[in-house]
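Undergrad: Turn this into a model:
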Amino acid sequence: MSEDPAPPYTAVERHAMFPTPSHDEAARFDFLANFNKYLSGTIGAGNARAYETRVLPAIEREQGRLPADRFEIRRAMNKDPWHRFWSGLKRNSMEMRQQNGRQMVLRQIDALDAKASSFNANKATLELDPSVDVPRYQRAVDIHCMPGSYHGEERPGDVSAGANYDSGLFATTAGGLGALSDGGGQALVDWIRRERPGWSPRRILDLGSTIGHNIVPLALAFPDTEVVAIDTAAPSLRYGHARAQALGAINLRFVQMNAEDMARFPDGHFDWVQTTMYLHELSGTALPRVIREGFRVLAPGGLMLHLEQPQYSDAMPLYEQFIRDWDAFNNNEPFWSAMHALDLKGIMHDAGFARDSLFVTGVRAVVDESIFPRQDEGAEDHGRAAVWNAYGAWKSA
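TA: As a prediction, the model looks like this:
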């Protein structure tokens, strides 16, 4: 492989809740991390060459015009042998990642559940509500090919889904999110300190938190702030709460709740409402509801911020839109394509934000680059690259 190797799995920080890998399990994750780098770099570059030398000329010859949209490119590229080869390897790498993580977790599920129970016992900072239903749009598929998705249980009350998710983020991102896979959360801390030096929000709300890896850095950066993370998936919340406690984020509360209906929170309760790579998990009807509820619970003068991949626009080449769409059709991300074509600014304006308060800015994962080198921005693994767009707004006072 021509790429610089990804950091070894031993560079992942072993907080007290992290599953303990065997030699072979760590070796498999090391292989997968480097395999993913190879797929997004050397092998991925062949997609552009196949498009430029074979697929695009064929479309122009047969249709007498340029491709109409990213879907026409996808249909044509799906017939190309190089893209089929790359796509098959990429899908298989995700399945192998899930198999290895699940094997590692189930081998030690008794110990993991016991540790989680110890961290979670009698803690007011974990609020589970069995009456909360996991929405159909999250139950319909195993997101990221993860068996049972974020809410699946091997047995009642376990933490297997959260532990599996945490253990494999390193391999999926080739280490691009750092030792704790919290590069997104660290980026939020870095951004707000530059944007509003000295600002200390009273309350922060994180929507779709899963295991809380992106909100723990904020809780640690603002120890006097009440931080609330909500999700519908109880297994992820159990694990995430125990993980946060192990990392010292004792001001972080995990609550089982659907972000479409946050009636228990009064109007204007939070100074900061945010998500990290969550909006693309929402259906087209759920997303505007979540934005509206987020606006309602946001205090005047407060911040709403969403980290996501860039939205598709006329300025983004159709080929790039097609490549970014891969996860929607091959990695059990059914709303990815439609969500990235939405007018997020329009949806936020409809929710109540003034148009002149809306902004978009670039955000890069903050990691120790001496251990986790900066990823090649030219690689084609756009869906999981550690660079995001932040879509935000300050609510009028």
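
Undergrad: C-alpha from now on. contacts and neighbour counts both.
TA: OK.

Undergrad: ok, longest strand in the chain?
TA: In the chain, taking DSSP state E as the definition, the longest strand is strand 298-308.

Undergrad: Return the set of buried residues in it.
TA: By neighbour count on 16 or more other CA atoms under 10 Å, the buried set for strand 298-308 is 298-300, 302-308.

Undergrad: list the helices and strands it packs on?
TA: Helices and strands touching strand 298-308, by 3 or more CA pairs under 8 Å, 6 or more residues apart in numbering; DSSP states H and E, are strand 270-276, strand 387-394.

Undergrad: among these, which is nearest H83?
TA: Nearest to H83, of all the helices and strands packed on strand 298-308, is strand 387-394, at 24.0 Å by CA to CA.

Undergrad: ok and that closest one relative to strand 270-276, angle-wise?
TA: Taking axes from the mean of the first three to the mean of the last three CA atoms, to 10 degrees, one finds strand 387-394 and strand 270-276 inclined to each other by 160 degrees.

Undergrad: ok, now which ones touch E153?
TA: By CA atoms under 8 Å, 6 or more residues apart in numbering, E153 lies in contact with 159-161, 235.

Undergrad: here's the other one to compare against:
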Amino acid sequence: MAQNDTFTARDFAFTPNHDETARQNFIGGFKKFINFDVEAALDRRFDATLAPAYEAAHGAPPATRKDAVAAVENDPLFQTWSALTFHSQNLMWGAVQDTTDRIIEDRIETYRQLRDARPAGGSVTLRDELVVRAPVSTTEIHRQPGGYWRERRADDIEQGLNYTGTVEL
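TA: Model (predicted):
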């Protein structure tokens, strides 16, 4: 790569194809329905029904997270919202993983070209024997498989691609 060559956003972007885009758009719409419509209905139900019922049973309104959980945990709308939220996250990660699996080798090559062509303004070196311990290595933040820490190949940028793919979802 010549010194004056440039990379465009497209060279390094998360780029789903037509079918992947359609699937991701469906899941994005599904998640918006859950996170806005169903959650708003649950919020109204909590204020109108669940919190008053909790107060009647306990002599005080729910004041802590533990109280709120007790107020909602047996409610069918809460259970529906919770299940939909959980499974929509799995759908989202599965959908973006398909795109990542298709483009990962090309994006790693682009990363390597970029890394090797430009002098660094500094450096960070991690020892190969670095052990990332729990909970960082074991926590799936927002159900992201592998959390934010997972390496399956040299110069792995998979987690970054996956995260980037969810921004619009």
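
Undergrad: After superposition, what's the TM-score, could you say?
TA: The TM-score (TM-score structural alignment, normalised by the length of structure 2) is 0.82; 159 aligned residues with a CA RMSD of 2.2 Å.

Undergrad: re the thing from before, need the buried residues of strand 298-308 of structure 1 in a markdown table with distance to K79 of structure 1, can you?
TA: Listed next are these as a markdown table, based on distance: CA to CA, whole Å:
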| residue | distance to K79 of structure 1 |
| --- | --- |
| L298 | 48 |
| A299 | 51 |
| P300 | 52 |
| G302 | 49 |
| L303 | 45 |
| M304 | 42 |
| L305 | 39 |
| H306 | 36 |
| L307 | 33 |
| E308 | 30 |
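
Undergrad: Same list (the helices and strands packed on strand 298-308 of structure 1) but as TSV, adding mean neighbour count.
TA: Formatted as TSV, those follow (neighbours: other CA atoms under 10 Å):
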stretch	mean neighbour count
strand 270-276	23
strand 387-394	22
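
Undergrad: and of those strands, who's closest to G88 of structure 1?
TA: Of those, nearest to G88 of structure 1 by CA to CA is strand 387-394, at 24.7 Å.

Undergrad: In structure 2, which residue range corresponds to the closest one?
TA: Using TM-score structural alignment, strand 387-394 of structure 1 lines up with nothing in structure 2.

Undergrad: quick one on the thing from earlier: let me know the closest of the contacts of E153 of structure 1 to G88 of structure 1.
TA: Closest approach to G88 of structure 1 among the contacts of E153 of structure 1 (CA to CA): A161, at 25.0 Å.

Undergrad: what about L106 of structure 1, distance to Y165 of structure 1?
TA: For L106 of structure 1, the distance to Y165 of structure 1 equals 13 Å [CA to CA, to the nearest Å].

Undergrad: Likewise for I291 of structure 1?
TA: Noted for I291 of structure 1: a distance of 26 Å to Y165 of structure 1, by CA to CA.

Undergrad: Ok, N78 of structure 1 next?
TA: Note on N78 of structure 1: its distance to Y165 of structure 1, by CA to CA, is 29 Å.

Undergrad: Then A140 of structure 1?
TA: According to CA to CA, A140 of structure 1 and Y165 of structure 1 sit 18 Å apart.

Undergrad: and those two? which has more neighbours close in?
TA: A direct count of neighbours by other CA atoms under 10 Å for A140 of structure 1 and Y165 places Y165 higher, at 22 against 11.

Undergrad: how about the more buried one, what's its partner in structure 2?
TA: Aligned by TM-score structural alignment, Y165 of structure 1 pairs with Y163 of structure 2.

Undergrad: So that match: helix, strand or coil?
TA: What DSSP: H, G, I helix; E, B strand; the rest coil gives for Y163 of structure 2 is helix.

Undergrad: In helices, which of the contacts of E153 of structure 1 appear?
TA: 160-161, 235 (DSSP state H).

Undergrad: would CSV of the residues you listed with distance to R65 of structure 1 and neighbour count be doable?
TA: Output for those, formatted as CSV (distance: CA to CA, whole Å; neighbours: other CA atoms under 10 Å):
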residue, distance to R65 of structure 1, neighbour count
S160, 51, 31
A161, 47, 29
P235, 51, 24
